[in-house]
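>>> Curious how this folds, go ahead:
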Amino acid sequence: MNDDTRSGGTLRLRGPADLEPLDAALAQQSPADQLRRLWTRQLFTYAPVENPDQWQAVEPVPDLAAAVPSTYNAGLGASHTSYVVHLRPGVLWDTEPARAVTAHDVVRGLKRLCAPVARPAATSHLTSTIRGMAGFDAAYAAAVPDPASDAQAFADFQNTHDIPGVFALDDETLVIELVRPALDLVDLLALPCTAAAPVEYDAFVPGSGELSAHTRSNGPYRVAAHEPGARLRLEPNPVWNPESDPVRARNLDAVEVTVDHSGAAGITESILNGDADLPWGIELAGSHPLPAPEPGHRLGYSLDPYLAFNLDAAGDGPLSDVRVRRALDRAIDRRALAEIAAASGAGTSVRVADAIVPPGNDAAREPGAGPAPGGDPAAARALLAEAGADSGLELTVVHPAGETETAMAHSYAADLEKAGVSVTLRGLGPSSLRRVLAGSGPGRSQGWDLAALSWSPSWFHENARAFLQPLCSRGVPGGPNPGGYGTPEVDELVDRALRSVEDPERRDAAWSEVEELVLDDVPFLPLLFQTPWAPRLRGTRVRDAVAMPSLGFSYDLATLRLAAEEESLENPG
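Here you go, the predicted model:
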């Protein structure tokens, strides 16, 4: 095997982010996607290009697929609802013996997205796009109602039921049929959660620790050691062939990730003194310049943070009254939150959020229509009084336990208390927060009234859907809409927008209607928009680091190199 791409050394990442789950089928937006790129592959992915003003940075390229289907290569039918994808030869699983990745593995990966566990938000994108996937999803939930069921229950359903619109013609050929034309199908199939899955995964409950311990790779590295919540080590996959991988290289002997809760100052110090090379799961500004974006470039904003109401738990209580939710919206001083974010050391661009879809994206509305950015406790008190909730309202807010997230939580809690609301804050680590939110829903355990979350676009064009569908339609527990918001009116408007994909004017109008209706219902409170367009901290050994838009401008670990000690001393950075 040709292995001349390696240059050696162990890349060391350190930070507070969780290391679970390793299973790509549960991939929500998380730092783990930066690592999953090293051992998972999708039909399509993104090339290591960091400037989103270049189309190559934001348009998917073939990965497992030999080509992006189009009418020119006979991969896309005249109706634009039937795709034929041919797989690239020479891609192998690190099994004993090594085995080729097939179209059946891609089908299995898509089926696993519907397993009734804490699934990724992309599930709703796919079930509303691929023919028959919504029915498969519903039948799966009915057949395996208990997420704690043994692995056999999951495997039996997947192996005896099919998604009508997804099937393998043979080992190298996959057909995907859609409900309606979708300009973003290739973007969806480039998401980390759509990775191919080997038959060995049938032996494990999706997302379980047992599966993490038996992770299989078809990328340049494989999992060599995994201590949940503490450490992950990746080493070269001996059956990876660079000739069958158009976007990744392998320049390292190993990648080591260490969970470290010493905070931004501690992580920064460890990198500056040479004990680590990159931060893990924490944004820290550095001095290495990125390519300057074009004037007016605004791609890449995240809704970060927003506060989701637990409407499933509200019953007929105060939070079921939209006037109460509007009052809380009016109370929060978003400018103070922006100041906290700007001072965090992450180097992000920050602006107050008065909408759901950030500026610069499709169907984004004009700024200035939202609540007063400085907060208005008097107006909030008046609304609470009108709703009869101006005395004794007590709320529990769950939020990430990071330094910046905690500072923001104390800020908006103080704002709410000025309006007469008693607030209990619960700062949780990633695993604990995920479990709390995944336990939400009718008949499930509760324990929170608002949750501080963030959401980023999963692709960078034609992407109003990437915000509005997962945030505004009833999804899965633990997703971006954990409070269970959803109405028939919103669902109808979402469907209208999806049906209008080939009429941009009608499509954008429908998405704008979705946003206006949801903002009027106030199922969550948009607080800030942030974009990570900023230099990222890295150690002096790191070379050829590409900050990819598809990874939230985190560095592509599949292409960077480490300098020898002498070189790093002579030429730091």
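
>>> make it CA atoms for all contacts and neighbour counts henceforth
Fine.

>>> Leu384 belongs to a helix?
Yes - counting by DSSP: H, G, I helix; E, B strand; the rest coil, Leu384 is part of a helix.

>>> Run a quick neighbour tally on it.
Neighbourhood size, Leu384 [other CA atoms under 10 Å]: 25.

>>> For Asp23, see how far away the closest residue to it other than its chain neighbours is.
Using CA to CA, 6 or more residues apart in numbering and skipping residues adjacent in sequence, the residue nearest Leu384 is Asp390, 4.8 Å away. For Asp390, the distance to Asp23 equals 46 Å [CA to CA, to the nearest Å].

>>> same deal with Val179?
Counting by CA to CA - Val179 and Asp23 are separated by 28 Å.

>>> ok, residues contacting the helix or strand hosting Ser454?
For Ser454, the host element (DSSP states H and E) is strand 450-455. Identification of contacts with strand 450-455 by CA atoms under 8 Å, 6 or more residues apart in numbering yields 29, 302-310, 395-400, 467, 480.

>>> now, which of those residues lie within strands?
Within the contacts of strand 450-455, residues falling in strands by DSSP state E are 302-309, 395-400.

>>> now for the residues you listed, which pair is the farthest apart?
Longest distance between any two of the ones in strands among the contacts of strand 450-455 is 25.8 Å, between Ser302 and Leu395; criterion CA to CA.

>>> Please give the structure of this sequence too, so both can be compared:
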Amino acid sequence: MVKSTVIGAVAAVLATLCPPGQSVHYGGTLTLAGSADIDHLDTASGYYGPTFVLERAYSRQLVTAPASRDVSQASAIVADIAAEVPTQANGGVSKDGKTYTFHIKPGVDWDAPSGRRQVTAQDEVLGIKRLCNPAVGAGALQYFTDTIVGMKAFCDGFAKVTPDIPSIARYIQGNTIAGVRAVNDRTVVFQLVQAIPDFLDIMALTFASPAPREYLKYLPDSADFRQHVISDGPYRITGYTANKEITLGRNPAWNPRTDQVRKAYVDGIHVEEGLNQQQTFDAITGGAADSQWDVPPPSAQLGALAAAHDPRLEVMDVGLLEPYVAINIISPNNNGATSNVLVRQALEYAVNKADEINVIGGPNIAQTTCQILAPSSGAYQPFCLYPSTNDQGDPDKAKQLLAQAGYPNGLTLKMIHGDAGTQPAVAKSLQTALARAGITLQLTQVPRSDFYPKYMSNADYARQGAWDIAAVNWRPDWLGDNARTYLSPLLDGSGYTANSPTFGNDYGFYNSSVTNGLLQQAFSSPDRTTANNLFHQAEVQALTDAAVIPMGHQFAVYLHTTALHNANWYPNGVIDPTNVWLDPKH
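Below is the predicted model of the structure:
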């Protein structure tokens, strides 16, 4: 009875939601196939492309970015659970740009255990407070601590709290964030440290999702939490088995009339995990799955599909920095070799970027790069500090720098990598390239599902020297003027100490007062031009310090069957599962 009501409501508004000139179909189950699990189901900490796919289905934010193939449209923030996007014209933004007021729509409900319940301003305040919980905090916490009045002080205090359920609940209930206030049940106000031009982009992230009060009963993102996720989106999690499968069905508390972004054509979503790259490809091309979950096609097939412009392969320019090499600056190995800028600069010259591009699928999929920022970023200015012929590296220059650093006979480094996708091949390519410069690379393979959440996000492994370098990737959190989304998470170490439990996405703890200062100036700049020039200076400084090794800007790729339609992939570079539909007989 409930399901019929929900489908009827969807049908009632379908005419206003369907893409013009297209015949759509609702119903069926969207099947995604892939290798690894999500990093987190808790929106406070989820920070992984496949996780964003599911979060789009079961969570909502005050504002969001629409799914569109048009970059300008996908960059235009729209209202989600807020009644409207706050502006100075409608009174939602103060004249000085430092106060944002959001009014929550009536009828946006939680699928709570006790029954459907209105999402409130207090829920939004709770969602923001949970971001810096000491158990599993947000991956890009600095977006919020840099912008919201009192957020850093609140988080500094939270960091001292014992990471257990009662201690976390007491701190949240007994402390406030000066700049986040629920005026009434449906009005929440944010006070900023200064006018922030991209604050709405930050608030569109799933980190900024409201949280129901029931979440205080669970340790954030614990195994118990993952069995009790509460939805305010069109789908709810109906089953979760770690590293095996995730299922979602329609959420009976979702009212499509309150949601102009998620169309919810399919009845359910099924994620099948545990497949390798070839098995995933075979499942999709054989019709057993509708699209990929987390791993792209194998490199040989990927290159062929891209060259043939196969309509089943979505190729998307979202400014993806992949691969790049994170360098563990605090590793104790080799008497702290990687803390020496000359060693890190030697690594910049030693890598063979051209070979890495071939390994991941060839020039139809990626282009070599000297930079962190992609050409699509508003702050991009081309430069190259470590040039080489045909981007194949300069092992002689690398040897020279190693000798100057005190390693005339080379050295041995450790690299950790995942066991799926292109990670093993990328690691082998790096091992071969570095050997030319006298650097022996010891490879350690770990499960893909553990690579980021267990190893890269846990600062203990960096401090212990479990790894010296790692090939990772980065997808910007929004489009256009988005230098903050690259440089703040990857390079700003000011929010951490050498003893922090995590360094966020600054995996190797690069922490330069010069770079941090330039970034802070950029964050506080009143206009985009000044900010983008400062972002460029920060990028140059970080690469002079050889903080990371950019190797390629890759197109995001997504393989699906011909039975899947409307695979719009902005804003997060993967398809929006709430906007696809399947052939009627599929």
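
>>> picking up where we left off before, more neighbours: Val179 and Asp23 of the first structure, which one.
It is Asp23, of Val179 of the first structure and Asp23, that has more neighbours when counted by other CA under 10 Å, with 24 against 17.

>>> Show me what the more buried one lines up with in the second structure.
For Asp23 of the first structure, the aligned position in the second structure is Asp42, judged by TM-score structural alignment.

>>> Would you format the ones in strands among the contacts of strand 450-455 of the first structure as CSV with distance to Arg444 of the first structure and neighbour count included?
CSV is the format used below for those (distance: CA to CA, whole Å; neighbours: other CA atoms under 10 Å):
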residue, distance to Arg444 of the first structure, neighbour count
Ser302, 29, 24
Leu303, 27, 24
Asp304, 27, 23
Pro305, 25, 22
Tyr306, 23, 21
Leu307, 20, 21
Ala308, 17, 26
Phe309, 16, 26
Leu395, 18, 18
Thr396, 17, 16
Val397, 18, 21
Val398, 17, 24
His399, 19, 23
Pro400, 21, 21
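
>>> Trace the longest helix anywhere in the first structure over to the second structure and give me the residue numbers.
Scanning the first structure for the longest helix, with DSSP state H as the assignment, gives helix 504-521. Per TM-score structural alignment, the counterpart of helix 504-521 of the first structure in the second structure is residues 528-545.

>>> In that stretch, which residues are buried?
Within stretch 528-545 of the second structure, the residues scored as buried using 16 or more other CA atoms under 10 Å are 528, 531-543, 545.

>>> nearest to Val149 of the second structure, of these?
Ranked by distance to Val149 of the second structure (CA to CA), these are led by Ala531 at 20.5 Å.

>>> and the closest one, what does it touch?
Residues near Ala531 of the second structure by CA under 8 Å, 6+ apart: 521-525.

>>> go with 6 Å
Contacts for Ala531 of the second structure (CA atoms under 6 Å, 6 or more residues apart in numbering) come out as 522, 525.

>>> Same check on Arg536 of the first structure?
284-286.

>>> can I assume the match of Asp23 of the first structure sits in a strand?
No - using three-state DSSP, the assignment for Asp42 of the second structure is coil, not a strand.

>>> hey, where'd the strands end up in the stretch 301-450 of the second structure?
For the stretch 301-450 of the second structure, the strands defined by DSSP state E, counting those that start in this stretch cover 313-327, 366-368, 411-418, 439-446.

>>> what does the stretch 451-586 of the second structure give?
Applying DSSP E, counting those that start in this stretch to the stretch 451-586 of the second structure gives strands spanning 469-474, 548-550, 552-559, 564-565, 581-582.

>>> Of these, which is nearest Lys263 of the second structure?
Counting by CA to CA, Lys263 of the second structure lies closest to strand 581-582 out of those; the figure is 9.5 Å.
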